[in-house]
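>>> Prediction below, plus the sequence it came from.
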Amino acid sequence: MFDNIKPLLDVRRDDHVLHVRLNTPENGNIVTEPLLDELISVLAAVRTEPGIRVLTLSGAGDDFCLGADRHEFDRLIAEDPSGALIQNLGVKARQVCDGLAMSSVVTIARVHGRVIGAGVAFAIFCDLRVGADDCRFRMPELALGLPVAWGGALPRLVHEVGAARIRELILTGDSFDAETARELTVLHRTAPPDEVDAVVAGWIRPLVRRAPGALRTTKAALNAHAGASRFADATLLEGDLLASVLAARHYARGVVP
């Protein structure tokens, strides 16, 4: 079922565990619309596979993920200054992040190297998160002239980390290391690079022994307590916000459709 999910992802099933690896190391695993499409396909397939209990998300090469593709943003707004293409991209980003958080399986982020922007979003929406002790995190959107409006990351970060610390990190755009990420609970665990896989394996072993029904209902209960009402969720408008900012920048450059 997962054989057609390539080449942007490397997907491997090991009994009750699905290993998903971002697989464009040549560009730092930047997040593009085709990558989002493949992740949406994987998460949809997981919903039809009751045997899968754990999904791990990692990245190939030197970095976990260098964030969203800003060149794609510029191209999409140039193709359609109304912002419809950007809005659609925002919907897909939200689908992936919601899919990681709301999936009935336990999702584990295994991060290393640089974890930037959308890469932070991918990690923070996973249930469990471990990082190599030499990895670096950054939320650079404001410095790039963009709102933090991707995948619903802002409320998730506020919920997982706390408003005061996230406000500082977003407003300053400062990078932070793995130990700080652990203190903030962006990461649950840190380990030397050659021991990160052992941490992941240590989490997987008891999870695959849990009764499937109990695992699903426990995760659903955790999500219910963590989630705000979607009717009051302002991040549902993130695509519109991102489109309006990019359109304004597009016009400011003197580009008229």
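Yep, that arrived.

>>> Please make it C-alpha for all contacts and neighbour counts, starting now.
Noted.

>>> surely A153 meets G119?
No. Counting by CA atoms under 8 Å, A153 does not reach G119; the two are 10.2 Å apart.

>>> what residues are up against the closest residue to G152 other than its chain neighbours?
Leaving out its chain neighbours, the residue that sits closest to G152 by CA to CA, 6 or more residues apart in numbering is T235, at 5.4 Å. T235 makes contact with 149, 151-152, 155, according to CA atoms under 8 Å, 6 or more residues apart in numbering.

>>> And the helices in the protein?
Listed in chain order, the helices of the chain (DSSP state H) span 33-47, 70-79, 84-102, 118-124, 153-161, 163-172, 178-184, 196-209, 212-226, 238-252.

>>> Point out the most buried one among those helices.
With neighbours taken as mean count of other CA atoms under 10 Å, the helices of the chain reach their highest mean count in helix 118-124, at a mean of 25.

>>> by contact count, what packs against it?
helix 84-102, strand 106-111, helix 153-161 (3 or more CA pairs under 8 Å, 6 or more residues apart in numbering; DSSP states H and E).

>>> Relative to P193, which of the ones you listed is closest?
The minimum distance between P193 and those falls on strand 106-111, with 9.6 Å, by CA to CA.

>>> Show me what the closest one is packed against.
In this structure, strand 106-111 makes packing contacts with strand 54-59, helix 118-124, strand 128-132, helix 196-209, judged by 3+ CA pairs under 8 Å, 6+ apart.

>>> one more structure, for comparison:
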Amino acid sequence: MVEDFKALHVIAEGPVLKVRLNSPETGNAVSGPLLDELLAVLDAVHGDPAVRVLILSGAGDDFSLGGDRSEFPGLLAAHPGGAGLHALGNKARRVCEALASTHAVTVARLHGGVIGAGLGLAVFCDLRVGADNCRFRMPELGLGVPPAWGGVLPRLLSEAGAARVRELLLTADNFDAARAAELSVLHKVVPLDELDNAVARWTKPLLRRSPAALRTTKAMLNAYAGAGRLADATFFDAELLTAAVAASEAARERR
């Protein structure tokens, strides 16, 4: 896979594709351009059955400190009716859906801050291993916006359970790697210098599995998870995000 990526660093090692968020100077902020590049990678993986495992990681001290809020004023100025924000919200949803539905097994390699949209990208991966220095947070309420990014709320409800997610959202508190493992946000916690070995211990047996059986098993898991929901309100995430950000920016300008 040869692309002129700026926000990502992508390396193909046979059937393993390593995708690294590569803007450490911003804390790997999840921006529109980064989402565009992730979509390009995931579209390419969709058309390439040779890719068996995709490993998502972050450069620098943090996996990702969340969404790039510096984009919002410019998007509102260019599209006062909110079309730019709406498009950004839909793009986030498409990336998360592609992470969940790709035939490749997706592995999140996490360290440092895993915040907001960064947590959203992580929980849409099939397997998640975190260094013991991880810190997690869902800061949306503290920022005056609802948790309407990429369909992350139903995914978290499915993975961690309603009571626990309710606490995380309403308090917007930080939680560490040990707590993340209790919540099933992480499958495994290891020392920072053991992260790559932990990923390899998952990757090697995955590559020995029948590709057809692996694809079918992943599709079955996704289907059963979806069948457990009475309704999927994530269709409205982009609308909710647009309205909340527009109101927040308007209030800030009035101060």
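Everything's here; your move. Keep in mind that what you see is a predicted model, and the values were worked out from it rather than measured.

>>> just to revisit the earlier point, mind putting the helices and strands packed on strand 106-111 of structure 1 in JSON lines, distance to R182 of structure 1 included?
JSON lines is the format used below for these (distance: least, CA to CA, whole Å):
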{"stretch": "strand 54-59", "distance to R182 of structure 1": "18"}
{"stretch": "helix 118-124", "distance to R182 of structure 1": "12"}
{"stretch": "strand 128-132", "distance to R182 of structure 1": "9"}
{"stretch": "helix 196-209", "distance to R182 of structure 1": "14"}
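
>>> Can you point out the buried residues in stretch 12-21 of structure 2?
Within stretch 12-21 of structure 2, the residues scored as buried using 16 or more other CA atoms under 10 Å are 16-21.

>>> Contacts for that stretch, please.
Here stretch 12-21 of structure 2 makes contact (CA under 8 Å, 6+ apart) with 1, 7-11, 28, 34, 50-59, 63-64, 207.

>>> The same query, at a cut-off of 7 Å, please.
1, 7-11, 28, 50-59 (CA atoms under 7 Å, 6 or more residues apart in numbering).

>>> go on, stretch 147-158 of structure 2?
Under the contact criterion CA under 7 Å, 6+ apart, stretch 147-158 of structure 2 has outside partners 89, 92-93, 96, 117, 120, 140, 165, 234, 237-238, 240-241.

>>> now those in JSON lines, with distance to A78 of structure 2?
As requested, the contacts of stretch 147-158 of structure 2 are exported to JSON lines (distance: CA to CA, whole Å):
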{"residue": "G89", "distance to A78 of structure 2": "16"}
{"residue": "A92", "distance to A78 of structure 2": "19"}
{"residue": "R93", "distance to A78 of structure 2": "22"}
{"residue": "C96", "distance to A78 of structure 2": "26"}
{"residue": "A117", "distance to A78 of structure 2": "23"}
{"residue": "G120", "distance to A78 of structure 2": "27"}
{"residue": "E140", "distance to A78 of structure 2": "24"}
{"residue": "V165", "distance to A78 of structure 2": "35"}
{"residue": "T234", "distance to A78 of structure 2": "25"}
{"residue": "D237", "distance to A78 of structure 2": "21"}
{"residue": "A238", "distance to A78 of structure 2": "17"}
{"residue": "L240", "distance to A78 of structure 2": "19"}
{"residue": "L241", "distance to A78 of structure 2": "17"}
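
>>> Which residue in structure 2 aligns with E33 of structure 1?
In structure 2, the residue paired with E33 of structure 1 according to TM-score structural alignment is G32.
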